[in-house]
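J.: Below are the sequence and a predicted model for it; my questions follow.
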Amino acid sequence: MAQSNLYARVLGTGSYLPSERITNQALADHLAQQGVETSDEWIVARTGIHARHFAAPDQTTSDLALIASQRAIEAAGIDPQSINLILIATSTPDFVFPSTACLLQNKLGIRNNGAAFDVQAVCSGFAYGIATADSFIRSGMARTALVVGAETFSRILDFKDRTTCVLFGDGAGAVVLQTSDEAGVLASALHADGSYSDILCTPGNVNGGVVSGSAFLHMDGQAVFKLAVNVLEKVALEALDKAQFQPQDIDWLIPHQANIRIMQSTARKLGLPMERMVVTVGEHGNTSAASIPLALDVAVRDGRIKRGQNVLIEGVGGGFTWGASVIHY
């Protein structure tokens, strides 16, 4: 039976970017060797991205998730053994199965303590994960949840396609949520429309031991942009309405860090000043499901986000999926 007086409250945040930082100029030089022309100016003007980080050849998605999770657990001041729900939002899992969440559980040394599973909603994955963990906690099915967004998108990029390969990077972000009678995750809204699946996809599958179809990311940039700016405003307003908030009640907007123009458009539509939007896309590019928790952790650790403030997170990704949550930090 649901216990309506329970909230899922954020106890700690953590993030991790791989050590290999690739500037726009370094990427442009590499692409030039393959006959692909681009430049720092071209990338910055269209995306706001200055650099991205790529995982080392021997680093897996669960490796990135582990470091972000350890930092979040340390910030939360909890025993890892108290975690009885692990969710990893990822589109780049270590294996077909088992889930990356199970692999992370093992690396954290947690044994047979609640559920662990992956959430696949691409760039909306962390928003989906927060809403799912919130539901588990409010229902009493979990008490302490670890929600992670982790990606190694560099592994699925076609470096002959400058419209996509300049956009993405690798990284991980994590939050620890715990049952509380104080306000925490106040409201969420989630949506999907599979009729748009072709405008952003990696349309490959394993068949007979080999990849059938394409294992590279494919994107119709203009179609994605148009859809994103439309649904992000609507889902943000829906989540705010559920929380009985107005946009001006929000202290910080943390949109999916994909493209500065989409992010600025969303802030304008909500009537929020740009200085109340957390922007980290310039340093790590689009890290898909990792981007929101990465930005959240940066803003918490540099002191911008303080206890008692209201945060709106929102994401949109392949599927097509989109979602938002209002969080009283």
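T.: Good, I have the coordinates.
J.: contacts, neighbours, all on C-alpha from now
T.: Will do.
J.: what residues are up against the residue positioned nearest the centre of the chain?
T.: Closest residue to the average C-alpha location of the chain: residue 289 at 2.6 Å, with Cα atoms, centre = their mean. Each residue near residue 289 by Cα atoms under 8 Å, 6 or more residues apart in numbering is listed here: 89, 90, 91, 121, 122, 123, 124, 125, 126, 149, 150, 151.
J.: Dump those residues into CSV; add secondary structure as well.
T.: Putting these into CSV (DSSP: H, G, I helix; E, B strand; the rest coil) gives the following:
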residue, secondary structure
89, strand
90, coil
91, coil
121, coil
122, helix
123, helix
124, helix
125, helix
126, helix
149, strand
150, strand
151, strand
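J.: Structure two is appended below for comparative analysis:
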Amino acid sequence: MNFSNTKIGSKARITAIGTYTPSKKLTNFDLEKMVDTSDEWIVQRTGIRERRIADENEFTSDLCVEAVKDMIQHHDVNLDDVDYLIVATTTPDTPLPSVASQLQAKLNLPSSLGAIDISAACAGFVQGLHLANALITSGLHRKVLVIGADTFSKVIDYTDRTTCILFGDGAGAVLVEYDETNPSFICSTNTTEGKAAIHLYYSGIANKLLDEDIITKGKIVQNGREIFKMAVNTLVNEIPKLMENAGMSLSDVNWFVPHSANIRILEAACNRLHFPMERVLFSGEYYGNTSAATIPLALKMGMEQNKIQKGDILLLSGFGGGFVHSSTLIRWTV
């Protein structure tokens, strides 16, 4: 049995959400002045019109702090008894210490909590939710703060039009608490296809990735065509399995909230899944691909537009470099 794709009784509920994006905008028209591209070309191929860019002295931990402040402002929550902190990011301020450990200090959280960063690229936020549910349902913890945040503008080559048109900066935070009477989580699935890692990477210490020589170091490198195919095929293959294991069908889903990498990926996947694009939440149009932050940004946007309602069934799907994928089916309880 594949236990990562099994309906398991949950005792965890999402109780609050907050988001943050920097004030600086980088529009498609700005990019026209930087690389050989155009607004029409970018919109047609990605659905992105603009993205937010962190200031020179603004880093991932700073975005996380602001997202948590936004959560506190809009929800009656207390963080004094948070006992675990998960930060999903691929662009930490520093490799060591973790963003999570820095946030413990910046947010004045209890020193008794566990704090980790997880690196699951654009699937990181959903992976974080999956872990939070497991930690709480197992009885090990009772209140987990999950944050997805990235500042890809710090590592993007703005002379490479294949990547610089895509990425923006942002953060989203949710609070997951013990509640066995009204849990959020229904079913989850996670997959990894490590052989595809060479198609999207940011080189660090190693000179090789798998058995391939790394030619480019110090910037994001992406084979867009291969990532497109991997993303569509993964969603089309894995989502029906998830729904079957949950004992539900896609017609039961009120909103599909996938990673907002590229609207064309989502259109292709939804076409093959026979799911209406009108019930897809996409944060990429005005925020770009914010990696681990796209899904919480889309969730908050859906709430503000009065689309997402309490009790709605949501399908969250993250996918990205690795090639990693994580989907979770939840009942919205915020």
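T.: Received, thanks. The structure displayed is predicted, hence computed values, not measured ones.
J.: circling back to that earlier point, alignment lookup: the residue nearest to the centre of structure 1 to structure 2.
T.: In structure 2, residue 289 of structure 1 lines up with residue 292, judged by TM-score structural alignment.
J.: Residue 122 of structure 2 versus that match, what's the distance?
T.: Using Cα to Cα, to the nearest Å, residue 292 of structure 2 is found at 5 Å from residue 122 of structure 2.
J.: Would you quantify the distance from residue 126 of structure 2 to residue 76 of structure 2?
T.: Distance, residue 126 of structure 2 to residue 76 of structure 2, using Cα to Cα: 24 Å.
J.: other SSEs contacting the longest helix along structure 1?
T.: Counting residues, the longest helix in structure 1 under DSSP state H turns out to be helix 221-242. Of the remaining helices and strands, those touching helix 221-242 of structure 1 by 3 or more Cα pairs under 8 Å, 6 or more residues apart in numbering; DSSP states H and E are strand 185-192, helix 260-270, strand 310-317, strand 321-328.
J.: Over in structure 2, find the residue span it aligns onto.
T.: The aligned range for helix 221-242 of structure 1 is 224-245, by TM-score structural alignment.
J.: mind listing what's buried in stretch 278-288 of structure 1?
T.: 278, 279, 280, 281, 282, 283, 284, 285, 286, 287, 288 (16 or more other Cα atoms under 10 Å).
J.: Off-centre distance for it?
T.: Put simply, stretch 278-288 of structure 1 sits 10 Å off its chain's centre (Cα atoms, centre = their mean, to the nearest Å).
J.: Mind telling me what residue 303 of structure 2 corresponds to in structure 1?
T.: Under the alignment (TM-score structural alignment), residue 303 of structure 2 pairs with residue 300 of structure 1.
J.: Tell me which residues touch residue 281 of structure 2, please.
T.: With contacts defined as Cα under 8 Å, 6+ apart, residue 281 of structure 2 is in contact with 255, 256, 257, 258, 298, 299, 302.
J.: Give the helix, strand or coil label for the fifth one.
T.: Read it as residue 298 of structure 2. Secondary structure, three-state DSSP: residue 298 of structure 2 is helix.
J.: residues in contact with it?
T.: With Cα under 8 Å, 6+ apart, residue 298 of structure 2 has these contacts: 257, 281, 282, 283.
J.: Looking at structure 1 now, which of these still hold up?
T.: Contacts conserved in structure 1 for the contacts of residue 298 of structure 2, using both residues aligned by TM-score structural alignment, their matches' Cα atoms under 8 Å: 257, 281, 282, 283.
J.: wait, which of those is closest to residue 64 of structure 2?
T.: Nearest to residue 64 of structure 2 among those: residue 283, at 17.7 Å, using Cα to Cα.
J.: Residue in structure 1 paired with the closest one?
T.: In structure 1, residue 283 of structure 2 lands on residue 280 (TM-score structural alignment).
J.: who's in contact with its match?
T.: Counting by Cα under 8 Å, 6+ apart, residue 280 of structure 1 has contacts 257, 294, 295.
J.: could you redo the last one with a cut-off of 6 Å?
T.: residue 295 (Cα atoms under 6 Å, 6 or more residues apart in numbering).
J.: rewinding a little: so can I have TSV of the helices and strands packed on helix 221-242 of structure 1 showing distance to residue 304 of structure 1 and mean neighbour count?
T.: Output for those, formatted as TSV (distance: least, Cα to Cα, whole Å; neighbours: other Cα atoms under 10 Å):
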stretch	distance to residue 304 of structure 1	mean neighbour count
strand 185-192	19	21
helix 260-270	18	18
strand 310-317	11	26
strand 321-328	14	27
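J.: Out of those, the one nearest residue 157 of structure 1 is which?
T.: strand 310-317 (16.2 Å).
J.: Residue range in structure 2 corresponding to the closest one, please.
T.: Using TM-score structural alignment, strand 310-317 of structure 1 lines up with residues 313-320 of structure 2.
J.: superposed on structure 1, where does the matching stretch end up, distance-wise?
T.: Taken against structure 1, stretch 313-320 of structure 2 registers an average deviation of 0.5 Å after superposition, with mean Cα distance after the TM-score superposition for structure 1.
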